[in-house]
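Undergrad: Just to be clear, the model below is a prediction. Sequence and coordinates:
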Amino acid sequence: MKITVKVKPNSSQSKITQNSEGIWIINLKSPPVDGKANEELISLLAKQFKVKKSQVIIKLGLSSKNKVIEIIDS
């Protein structure tokens, strides 16, 4: 399954919401430095979709706020 996400790093709390267009808005506490925000993003999505972290792959937008994520079902 592929989802489109918009990441907001340096937020006061980590949370996941979905807007009316089906885009996931993900607030992260981590700063976008040294891949910390991407690590937190993968952890949050793995928990949200109940999969292992290794099953969450950033397909597009590694250094962008807008990303395409692939979640591999086991």
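TA: Great, that's in hand.

Undergrad: alpha carbons only for contacts and neighbour counts from here, please
TA: Fine.

Undergrad: Just give me the residue right at the centre of the chain.
TA: Centroid-nearest residue in the chain, with C-alpha atoms, centre = their mean: residue 41, separated by 3.7 Å.

Undergrad: Which stretches in this structure count as strands?
TA: 2-8, 15-18, 24-27, 56-60, 66-71 (DSSP state E).

Undergrad: coming back round to it: how close does the residue nearest to the centre of the chain sit to residue 29?
TA: Distance check for residue 41 against residue 29: by C-alpha to C-alpha, to the nearest Å, it reads 10 Å.

Undergrad: adding another structure so you can compare the two:
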Amino acid sequence: MKLQQVGEDCLLPVRLHPGARKNAITGEHDGALKMALTAPPVDGKANEALLKFVAEWLGIAPSRVQLRSGQTSRTKVVLITRIPVAEVAAKIAAAAG
């Protein structure tokens, strides 16, 4: 996983699978966290769902999660403010089982 610490923020690379049966973290793909979301890839719905899912998963306010790049791509970078990389890495490890 290619997590990056930028000041007090964390950059999380994500490989998104929109239109899935359920919202879930499904593994890793080419250095990015693979996520499946039920939202369709239309009118930014999958991007909105991604940011909401990441905030809920990390237990933080949605306002602390932003899409940094990849607006129309399956490969995205999510900016999570005021969180250390180690904390995000621990959540990823817990989700992996």
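TA: That came through, no problem. It should be emphasised that the depicted structure is a prediction, and the values quoted were computed from it without experimental measurement.

Undergrad: For the strands of structure 1, could you give me CSV that also reports mean neighbour count?
TA: As requested, the strands of structure 1 are exported to CSV (neighbours: other C-alpha atoms under 10 Å):
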stretch, mean neighbour count
strand 2-8, 17
strand 15-18, 13
strand 24-27, 19
strand 56-60, 16
strand 66-71, 18
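
Undergrad: Need the ones you listed in CSV (columns: distance to residue 47 of structure 1).
TA: Below are these laid out as CSV (distance: least, C-alpha to C-alpha, whole Å):
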stretch, distance to residue 47 of structure 1
strand 2-8, 15
strand 15-18, 11
strand 24-27, 13
strand 56-60, 10
strand 66-71, 12
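
Undergrad: rewinding a little: contacts only, for the residue mapped onto the residue nearest to the centre of structure 1 from structure 2.
TA: Per TM-score structural alignment, the equivalent position to residue 41 of structure 1 in structure 2 is residue 50. The contact partners of residue 50 of structure 2, by C-alpha atoms under 8 Å, 6 or more residues apart in numbering, come to residue 37.

Undergrad: same question, residue 17 of structure 2
TA: Neighbours of residue 17 of structure 2 in contact, by C-alpha under 8 Å, 6+ apart: 34, 35, 36, 37, 74.

Undergrad: any idea what the second one aligns with in structure 1?
TA: Under the alignment defined by TM-score structural alignment, residue 35 of structure 2 is paired with residue 26 of structure 1.

Undergrad: ok, that match touching residue 14?
TA: Yes. Taking contacts as C-alpha atoms under 8 Å, residue 26 of structure 1 lies within contact range of residue 14: 7.4 Å.

Undergrad: which parts of the helix ranked longest in structure 2 are buried?
TA: In structure 2, assigned by DSSP state H, the helix with the most residues is helix 45-58. Within helix 45-58 of structure 2, the residues that qualify as buried are 46, 47, 49, 50, 51, 52, 53, 54, 55, 58, counting by 16 or more other C-alpha atoms under 10 Å.

Undergrad: Many thanks, I have nothing further to ask.
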